[in-house]
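Chemist: got a sequence here, can you model it:
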Amino acid sequence: MIVIIFAIISIILCNFDESMRWGTYKPQLIHAVTQRNMKTFNPITGALMYADHIGTDDRSLVYKIPDLNTEQVKINPVHHNGKDFNVQVISDPNTKSIIQTTLIKFPIESKVNFVDEIKTLNIEKPLSLFYVLTIEQFNQFNLETRTFEVNVTNHGIRVSTYNEDETRIEHFFITITVNDRNYQYNCTDEKLSNLTIRTLFNDYIFNYDPRPTLMQAIFSNSTNTNNSNLVAIEFRAQPGDNVIIQVTQTDKYIPDYGFDNLEQLSDSLAAVNRFNFKKVFGTDNKCAYSSFSNLMAGLLFTYGNLSCVINKDTCTAFKPMLSHTPSRFGFPRPFLWDEGFHNMIACKINPDICLQSLEDWINTMSIDGWIPREQPRSEELRSYIPWLKEDPRESNPPTFFFNFEYLIDNHPEYKERIGKIYLKLFSWYNNWFRTQAIFNDQGKFSGFLKWWGPDEDSNLGSGLDDWPRTDGSKVSKYNIDAQSWGYFFTFHMAKLAKLYDVGIVSSLEQRLELILNKMNSDMLDPNDLIYKDILYYPNTDDQVFYSPHRGYVNLFPLGLGLIDKSRVDIIQQQINFMRSSTMWTQFGIRSLESNSTEFRKKSNYWTGPIWVNIQFLVLRALKLYYWEIDGVQQFYRDLRSNMIETICSQYETRGYFYEHYNQNLDGLGQGNRPFNGWTSLITLIIAEKY
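Modeler: Predicted structure coming up:
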């Protein structure tokens, strides 16, 4: 077993980018710097906590975004490039405080790996600031054990880790300045001292939440300095204080200083960051830049297993995962089809992060080609959604192929690396078709596809959750969005096969033709020229019906560019459909027609609200595939303008990007916030980089 584990680790390390070892990889926390430890998968994490009072309820220690009322508390990633620089401002009216966090990482050859700074911009009442260092144990095999040692000097607080042979590994040097003066760390008068250092050991580290342990220590005043895996540095600030806590980290020597000119360095890096953004996206639009920064702030690294309906190999195996997340507040975990949209932005500015994310996702594949669509790979992440169990019959739209296409077309240096996972991609493709395609009695693919769901009217795998799939007693026979994604998947597998496996290209192209022919012959309603789901009465194949529900599902043939340019009548009818009063609003296109019997029913999730990712697919297709067709350009300009106004005005007035937007009268942002996921596609919409 040990030999196998080390073999797996050595393979992973081959593609490890050392510059990505530290980062804000716990986006569900207000601010944390954590280690992407690819040797043992047991990271060190440094996290900010704060409280205006310490009550018996451990939630009085603020540090998790999901614990906040984010309509009141504003978490604003001012700058975040996903790699080596970020600045965030936390405005909390409950504690009457404004706190700025700054993380700067340095090149690999530097003596210092990073500097993490906590700075108070405004304090109106007493506030306790905590910087908490922890050693976590994600790896059940315990390949190493590290503990902390703390030393207080005249210059600051030195925290070092030791392994079992008492060799120093990492060093953290913490300095504190108050109102531009260095703090006197060795002050022995408790009445004058605002500083408390606690060192503790507890096994909470399997499910990261140090608050209960820290609360216990605060009230008992007890500490244990031997073999600690938690160091909590508390500084009690007073109203009007300007407090700066700096954490300098290195592996190569023991630091003994802070950075006097970090603000100047930060300003310079901010200018460089904006310059690079404009160079890539061709715009310095504030909303586009903020949207991008929000997406990068949601980058997560985790390691662990999954909870599944059936314990397949990918569920029981402990695996690493680097991925963006849809929402630091509501969905602080990786989602499959979401990540394909996220990477449409990330690939353009951080292609190395984009490809690493794709590789991690593909490496979570089961031996028979299934990739779980939602991957909370740790006890910590599962604590947000303990009832979730992944089902191997469930798939998700294969949006990763937007990313592979971009990387191969624009970064030929990655072709060989992508080629190494080609066979896994083909295995995923085969599994996807086995679970979502319809086969005849002879076991032959019929040319039709339908999403598998736990019941006839629930399709989490489709990504459109509660969008109506039934009509009375009639249920789905074929789904037009599954049909469209099936064509998309096959098209891109054929494109990859031309590079890596030419022998199967012909069979894939034959399947493409079959899927498209069936879509045009059986799923295009001749009465309104709209592609639709096909329904039938269960236990009979005698008669089929076009679904009466129209909305986002019907837009996928257009949004994925599957409609032949020569069928101008169909394309113009799609535009007329989206322009109709039942679909069109000044804020964007509704997810379901307002005259549908299911409009705003169920969870009112995909049954009315405006979602950015579908608008993006429509805009992208119109620009790339149908630009010369009469009426397209004006519709494109109108929809693009509406989306920019809706999303950016909400960000300006309310401080957040939202999960979806109200289709009714006001276009207000709704659902989870901050939603740093595919709402960030507004960056590409503004830049017109499709």
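Chemist: when you work out contacts or count neighbours from here on, use the C-alpha atoms and nothing else.
Modeler: Will do.
Chemist: the host helix or strand of Cys648: which residues count as buried?
Modeler: Using DSSP states H and E, Cys648 sits within helix 632-654. Neighbour-count burial for helix 632-654 flags 632, 635-636, 639-651 (criterion: 16 or more other C-alpha atoms under 10 Å).
Chemist: one more to line up against the first:
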Amino acid sequence: MAKRRKRVLTGDGVPSPREEKAPAPPRREKKKKTDIGKVFINISIGLCIFSLIWFFYALYMRSALARRVVTLHPSPRVLNATSSSPAVSPDQFWGSYRPHVYFGMKTRSPRSVVTGLMWMRQFADVDGNLRHTCEQGDRLQGYGWLMHDGVSFGVQEIHDRDFTLTTEFVKRMGGDHGGDWTWRITAKQHSSAAMAPVISLMFYAATDVQGSLQAHVEEKNVLSSVTGTSEELGNFKITFGKPTAGEGATGKYAKYNYLQTRSPGLDKLTDIAKNSLNHKFIFSPPKGEKRSYFAVDSHKVMTHHNQQQDPKIEGDFVVHQVTVQTPFQIEVLFESGSFHDRPNQLVGSVLTDELERRKVAFNEKFEGTFGLQAKEFTSSQIKFAKAALSNMLGGMGYFYGQSVVQSVYNEHPLLYPESPLFTAVPSRSFFPRGFLWDEGFHQLLLSKWDPPLSLEVIAHWLDLINVEGWIPREQILDDEARSKVPSEFIVQHNENANPPTLFLVLQKLVDQLETDPDRLSSHLPVLRRLYPRLQTWFEWFNTTQAGPMANSYRWRGRDKDTNLFLNPKTLTSGLDDYPRASHPSSDERHVDLYCWMALASGIMANVARILGEPHKVYENTHLTLSNNELLNELHWSDNLRVFSDYGNHTQAVSLQQEKVYVPPGQPRHQFPVTRLVRSVRRAPKLQYVNALGYVSLFPFLLHILTPDSPKLEHILRDIQDPEHLWTPYGLRSLSRTDPLYMKRNTEHDAPYWRGPIWININYLAVRALHHYGSIEGPYKEKAAAIYQELRTNLIKNVYKQYLETGYIWEQYSDSTGRGQGSHPFTGWSALTVLIMAEKY
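Modeler: Predicted coordinates for the structure are as follows:
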């Protein structure tokens, strides 16, 4: 039974108010408690839903950002898909667009039939010395184009150990597929050769997946011709002439062999030919001993086809080998099936006459363009200048394929969209592909020779730009190109820039358009299509490469492993190991990039003005960056009296052997190999980088300094000082007094931009001296005097090294003037022609 509640009475027997029944708690208070719980639950559910939405949105955005690196710019392409076709550009359809081989031709099409030449010396000390792709290891005494007009003909000499091959070609228009062409190969022994060498020439044709070839064999197993067909070429025929002692001479004794097989890729052609060589064949001239020689042999070729793969990935490959003793001459004729009304075959005397006519036209155009005879250069110097120009024209390549790229939003590299690129290359042997910052210098020369060709090259490069405004700085577009590149350099990262040197060419183009109404009307449509891409490109630089302070700039992509590098490299600047701040950080300011942006903003303003587009933003940017007070504030070091980078820096660094402890009695080989690592003896601090060299000159090189700037006096003084930049051969890249002068950057990384003389920067220096020596200012006479001396030194040394070595070089020793680095390097080193012509 429940316990009864006790009642408390008041004095009159009335129950106390406390005893009255307590009212029920208000219902609303209980309701309030329940509402708070529901609100909390609802908020929790809402947050979960929001988090899920945000998560999936973030995934979507990351995916979208990841795709941006491979999304091309949305504006209409500057060049349409048929711009290189034989219907639109028949005279440039065929060409020597394979700069990585000693001699070869292809069409400007994505999957071209390619033709080429291999050769080897028979009965030599080294068996199987097959030549095909340009290799420095072949140690040729020299090779390169002596004449090449970029369109219709070329003459090249290749100096092997005891003989010289002269390769000539001429094109003739006709039909619907780029017309005909003929090769003439002439071989002569060197006067120093003990006996006439026997040489095997191997002419070949190969298809790149598309098209087919058919070999036609005569009696005695001699390949007489190859017929074929492809989408771009239609039907065609290649006929192999018999060797003679010269034009009109009788035939010579020769042995013939041929190879017909399949190739998994154009990058495998050398290996297939080399692996097919057999020593069983006999060379038996009428008045000579019988000897075994090497020849291609179809029976030795191993199939490259994987039965699980699609056979369409392979292409046809046909080789015609002729083995003959020097001297001799052979012609190879290509005839287009659509050329129905040809008057005669382009062989023999017809070919000779056509070659002579093209040579006369080339010489006349060369003198009309550069005027070297009028400047009283010798015939030998003019021949050198023609070779320099011709090697750049003969080094033009047409590439098609996909770059490998990556952004911070990609876990793995991606393939860039398939694209064509028509470009010059720095070096046929070492860099036979497109480089963004090199190309601006190349086009300074080529725009003088052929302005429409130069404009087309610029358009090809800007058609590669993605939606962000980024252009991959090194173009490695196909298997042939990748076969020449170390794997660590193949992937291109979209935060990395390269100097926008194409603006140097656009500057000249804009100057011409403003003074030539006829050229303005013809080039205006192309410039209008270029403009939205230029806008995005400039904006990409202006945002992604911005520095820590307003109007400052910083190269991204510096090497981050400061333990291994004496000074972490800045490949993106184009100046690789040139000394920057010793400890990379986001506090850096780079004076060369500042100057590139000052130049680019001014040109953007001029282009916008010509096109009637808004130009004030570019003009204001240019006025700001051209303000010498701002330049001084950001980059002038009063202590050093030079323009400098700024960053986290110390000079007290060196490379030292790493210490590895080996316990007593333990074998040394079981422990890590010691390396050279960086030792920092004094902590870095934010300061100006105390390096005097090319970077210090950029306000002068790109004409940012006003002609009355007192800083110009300091620059001219440093240029003339032999302890700093002056040499009898050109301006060295880094002062001799610098702690990093000619110092290795790693154990295996020799000095590159730490002393040697580079022609591209010397060209800018000569151009700047000419500029400041031609306008009024307190330093006019001094600049003009230095100009004359520096110009003379550069021409004299590059020419001298060419005569002595047979090559134009990547760089030149600041102590001896000797050519060094890769060779032939007829990229920007060919700017010597413009220095000779005084065309700035």
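Chemist: sorry, back to before: for the helix holding Cys648 of structure 1, grab the matching residue range in structure 2.
Modeler: The alignment of helix 632-654 of structure 1 onto structure 2 (TM-score structural alignment) covers residues 783-805.
Chemist: likewise for stretch 422-435 of structure 1?
Modeler: With TM-score structural alignment applied, stretch 422-435 of structure 1 matches the range 531-544 in structure 2.
Chemist: how close does that stretch sit to structure 1?
Modeler: Superposed on structure 1, stretch 531-544 of structure 2 shows a mean distance of 1.2 Å to its aligned residues (mean C-alpha distance after the TM-score superposition for structure 1).
Chemist: buried sites along that stretch?
Modeler: For stretch 531-544 of structure 2, the neighbour count (16+ other C-alpha under 10 Å) marks 531-534, 536-542, 544 as buried.
Chemist: just stretch 235-242 of structure 1 next, same as before
Modeler: Neighbour counts over stretch 235-242 of structure 1 (16+ other C-alpha under 10 Å) mark 235-237, 241-242 as buried.
Chemist: what sits up against it?
Modeler: By C-alpha atoms under 8 Å, 6 or more residues apart in numbering, the residues outside stretch 235-242 of structure 1 that reach it are 119-130, 178-180, 194-196, 243.
Chemist: does anything pack onto the host helix or strand of Ala385 of structure 2? Which helices or strands?
Modeler: According to DSSP H and E, Ala385 of structure 2 maps onto helix 379-394. When contacts are defined as 3 or more C-alpha pairs under 8 Å, 6 or more residues apart in numbering; DSSP states H and E, helix 379-394 of structure 2 packs onto strand 142-148, helix 436-449, helix 780-805, helix 832-837.
Chemist: now with 10 Å, please.
Modeler: Applying 3 or more C-alpha pairs under 10 Å, 6 or more residues apart in numbering; DSSP states H and E, we find helix 379-394 of structure 2 packed against strand 142-148, strand 153-159, helix 348-370, helix 436-449, helix 780-805, helix 832-837.
Chemist: closest to Pro90 of structure 2 out of the ones you listed?
Modeler: Closest of those to Pro90 of structure 2 is strand 153-159, at 14.3 Å (criterion: C-alpha to C-alpha).
Chemist: what's the distance between the spatially most central residue of structure 1 and Met49 of structure 1?
Modeler: Centroid check for structure 1 by C-alpha atoms, centre = their mean gives Thr325 as the closest residue, at 1.4 Å. Per C-alpha to C-alpha, to the nearest Å, Thr325 of structure 1 is found 22 Å from Met49 of structure 1.
Chemist: could you do Asn151 of structure 1 as well?
Modeler: Going from Asn151 of structure 1 to Met49 of structure 1 by C-alpha to C-alpha gives 22 Å.
Chemist: and these two? which has more neighbours close in?
Modeler: Neighbour comparison, Asn151 of structure 1 and Met49: the larger count goes to Met49, with 22 against 10 (by other C-alpha atoms under 10 Å).
Chemist: which non-adjacent residue is nearest Gly330 of structure 1?
Modeler: Excluding its sequence neighbours, the residue lying closest to Gly330 of structure 1 (C-alpha to C-alpha, 6 or more residues apart in numbering) is Asn672, at 5.6 Å.
Chemist: can you tell me which residue in structure 2 aligns to that neighbour?
Modeler: That one, Asn672 of structure 1, aligns with Ser822 by TM-score structural alignment.
Chemist: structure 2: which residue goes with Lys26 of structure 1?
Modeler: Using TM-score structural alignment, Lys26 of structure 1 sits opposite Arg98 in structure 2.
Chemist: Tyr400 is in contact with its match, correct?
Modeler: No - taking C-alpha atoms under 10 Å as the definition, Arg98 of structure 2 is not a contact partner of Tyr400, at 11.9 Å.
Chemist: which of those two has more residues huddled nearby?
Modeler: Higher neighbour count among Arg98 of structure 2 and Tyr400: Arg98, with 26 against 20, using other C-alpha under 10 Å.
Chemist: show me the contacts for that one.
Modeler: Arg98 of structure 2 makes contacts with 104-107, 114-116, 133, 394-399, 428, 432-433, 480, as judged by C-alpha atoms under 10 Å, 6 or more residues apart in numbering.
Chemist: swap in 7 Å and give it another go.
Modeler: For Arg98 of structure 2, the contacting residues are 104-106, 397, by C-alpha atoms under 7 Å, 6 or more residues apart in numbering.
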